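Asker: Sequence plus the predicted model coming up.
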Amino acid sequence: MFSKLEMLKKRYKEIEISFSNPDVMCDSKKIQILSKEYAKLNKIMLCFQSWNQCQKDIVDAKKMLFDSELRDSVVEILEEFYENRKILEEKLCFFLSLRNSKVKYGCFLEIRAASGGKEAALFANTLFRMYSRFSYIRGWKIEMLSNTCGEGGGYKEVVARISDKGSYDLLQFESGGHRVQRIPDTESQGRIHSSSCTVAVIPEIPCKLAKKIHLNDLRVDTFRSSGAGGQHVNTTDSAIRITHLPTGIVVECQDERSQHKNKAKALSMLSSKLYAKEKNRIKREESIKRKNLIGTGDRSDRIRTYNFPKKRITDHRLGLTLYCLEKIIEGKLETLIYPMIQKKKFG
């Protein structure tokens, strides 16, 4: 990994030098290409610089371990440096995996309340807010395509789209069962309840890769949109529900006023679901043959537990427990996402 980073560092410096070359500066097309490459390398190089500084700090701190008066303080400082280095290495692994990815997809995000009734619907709302905050921090646009509200608030089901390229690369391992342990507002005795939601992250497939859909295989229904959206949205049959008859896959879209726009988005979602279904079928067959995969990422698998009373979050795939639940709920998901990407892609 570090030999690759040194090569990128060399390329980064080459681009910097080329910006002072008059011949390059006169070529607007070349400047545009180099600027894009420089911007992509910039995040990696900043992270790599931080890693190198952390390495230097560790070496300098180790020199002070021989001082008996300072030893205890130095040991504590070194622990912080080691933890910081680990986080930076996880980020670097992630950046390199993104760079090596040939295709960067947007994605569809589906969150459904599972066991737990009203509390599960409220937890679905918490998860949707968490992913919305995560998207906002990255400057991604997240669109709610459809939702079904719970009786006591929250969502029985919510479907959203993040069209920004690379969003699927980051969120692909979020698919699975998410369990929550907390005291509901309706609980008078202070007892902790458990409920769960399922999350599915589906890549948004480009048209050239999408499976051809035959109109005869579709049943298209229109209905009145629900929820916020203005008077017009709630009083016209602009919402679209499409059923793919051969597979039974159903998709809905109700966020646009135009029926045609809703239909276009619903067809895009259907194409992605059919593509994902085919990929999962191939993956299952390969898994049976090899019998050594980490897991399927199936939605029925419980991947994470959120314990609110103890402010604890556990990722069962990583065997990782963190006591920073509030930060993660506010969208700071990197501490869970980066290690998972590293595990899946680098072993």
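Answerer: Yep, that arrived.
Asker: all contacts plus neighbour counts: C-alpha atoms, from now on.
Answerer: Noted.
Asker: buried ones in the helix or strand where residue 35 lies?
Answerer: Assigned by DSSP states H and E, residue 35 belongs to helix 28-62. For helix 28-62, a neighbour-count test (16 or more other Cα atoms under 10 Å) marks 31, 34, 38, 41, 44-45, 47-48, 51, 54-55, 58, 61 as buried.
Asker: how about the residues you listed in TSV, adding distance to residue 16?
Answerer: Output for the buried residues of helix 28-62, formatted as TSV (distance: Cα to Cα, whole Å):
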residue	distance to residue 16
31	11
34	9
38	8
41	11
44	15
45	12
47	17
48	17
51	21
54	24
55	25
58	29
61	33
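Asker: Let me see the ranges of the helices in the stretch 151-300 of the chain.
Answerer: Taking DSSP state H, counting those that start in this stretch, the helices of the stretch 151-300 of the chain run over residues 167-171, 231-235, 259-290.
Asker: moving C-terminal of the helix holding residue 35, what's the next helix or strand?
Answerer: Using DSSP H and E, the first helix or strand after helix 28-62 is helix 71-100.
Asker: and here's the other structure:
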Amino acid sequence: MEMLPEAKLDTLLARHAALEAELLGQVNSDTYVRITRELSELTPVVDAVKAYRAATAEMSDIESLIADPQTDSDMRAMAESERPDLEARRDELAQHIRIALLPKDAMDERNVMLEIRAGTGGDEASLFAGDLFRMYERFAALQGWKVEVMSASEGTMGGFKEIVAELQGRGAFAKLKFESGVHRVQRVPDTETQGRIHTSAATVAVLPEAEDVDIDIKDSDLRIETMRAQGAGGQHVNKTESAIRITHIPTGIVVNMQDSRSQHKNRASAMNILRSRVYDAERQRVDAERSAERKGQVGSGDRSERIRTYNFPQGRVTDHRINLTLYKLPQVIAGEALGELVDALTTEHQAAQLAEQGNAA
């Protein structure tokens, strides 16, 4: 069995004890929040370390008992019968600790900018984009996250041609970062009179919300244009130039925003989305340079990569990256069973990280 880094475990235990001691003293509200947040992250792994060391000590006692020629035969038999369960528990705790010690993505705790766009399939693709948005919206509600729609362009028969929303909640990016890519649906549309199955697609992009400190966007790199809002809105749309188009000249990324009557609000929303897109583009570039082999694991996050198929006639959802099929499509599309896919993708990613560590050791 691969040994755990005992010195690192000692450091974790010492840090946990220091935080608990600090919490007993006089601390202001900001410090209290910081300490309790760090403790909530450390406590599960510290408990696992303590349980692992207790199991290791007990395992050592059992081994000594079995090896001792003075041990009574009944006592030895009892010790040998207990050994497999204790060994399994120790190994399980060790694996839990290894996963907890894996390097964390600095963005994991960030809010998410979720962008869904209808792809091939016309009206049916827009309807599917709407289904996907409601799936993530329901999943977010189950996590206790807040969802705020930033912009939306509705399809002619319902759903969305494009929708951008912010999902605010701790660990949102960690949960959803493997959802980026092309989602495909196979079903009989309501408008289909012959009962033929149609295939449509929608593209999902999950971007970590960028902060000002993450990326420096110079005013000189922006081209900002104002225009009159298009579409429904009564006489207002003809009176004010509240719509905003911002172009980031170095990357060519363009954001249009007209959902608010306030030009100021539209500009703020557009800049928020632009920051996330520019930052995500930079992350993608760095990740591609750093680790080409990562593309073969859970997925590169490439927007053109087909990652999942939702087959309505067969009631199944298949994630092509990990060859996982769930025959519970209604529960997945309702957001209730999406967590099973999310957890499986996370587990696969962790397994790949552990394998990389093992190869590097």
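Answerer: Good, I have the coordinates. Please read these numbers as outputs of a predicted model, since none were measured by experiment.
Asker: Need the TM-score between these chains.
Answerer: Put the two chains on top of each other and the TM-score (TM-score structural alignment, normalised by the length of the first structure) is 0.72; 303 aligned residues with a Cα RMSD of 4.0 Å.
Asker: related to what we said a few turns ago, most tightly surrounded among the helices of the stretch 151-300 of the first structure?
Answerer: Greatest average neighbour count among the helices of the stretch 151-300 of the first structure goes to helix 167-171 (a mean of 21), per mean count of other Cα atoms under 10 Å.
Asker: Pull up the aligned stretch in the second structure for that one.
Answerer: Under the alignment (TM-score structural alignment), helix 167-171 of the first structure falls on residues 172-176 in the second structure.
Asker: ok so, going back, list just the nearest of the buried residues of helix 28-62 of the first structure to residue 179 of the first structure.
Answerer: residue 47 (33.0 Å; Cα to Cα).
Asker: is it true that the closest one touches residue 90?
Answerer: No: contact between residue 47 of the first structure and residue 90 fails when scored by Cα atoms under 8 Å: they sit 10.3 Å apart.
Asker: The helix holding residue 35 of the first structure packs against which elements?
Answerer: Here helix 28-62 of the first structure touches helix 2-18, helix 22-25, helix 71-100, going by 3 or more Cα pairs under 8 Å, 6 or more residues apart in numbering; DSSP states H and E.
Asker: any idea what residue 275 of the first structure aligns with in the second structure?
Answerer: Using TM-score structural alignment, residue 275 of the first structure sits opposite residue 279 in the second structure.
Asker: so what's its match up against?
Answerer: Residue 279 of the second structure makes contact with 210, 214-215 under the criterion Cα atoms under 8 Å, 6 or more residues apart in numbering.
Asker: what's the longest strand along the second structure aligned against in the first structure?
Answerer: Ordering each strand of the second structure by length in residues (DSSP state E) puts strand 198-208 first. Counting by TM-score structural alignment, strand 198-208 of the second structure falls onto residues 193-203 of the first structure.
Asker: same thing with stretch 147-161 of the second structure?
Answerer: By TM-score structural alignment, stretch 147-161 of the second structure lines up with residues 142-156 in the first structure.
Asker: one step back: residues of the longest strand of the second structure that come out buried?
Answerer: Quick answer for strand 198-208 of the second structure (16+ other Cα under 10 Å): 199-208.
Asker: How about stretch 108-125 of the first structure?
Answerer: For stretch 108-125 of the first structure, by 16+ other Cα under 10 Å, it's 108-114, 116, 118-125.
Asker: Need the counterpart of residue 313 of the second structure in the first structure.
Answerer: Checking TM-score structural alignment: residue 313 of the second structure goes with residue 309.
Asker: With adjacent residues omitted, what lies nearest to its match?
Answerer: Spatial nearest neighbour of residue 309 of the first structure, excluding adjacent residues (Cα to Cα, 6 or more residues apart in numbering): residue 182 at 6.1 Å.
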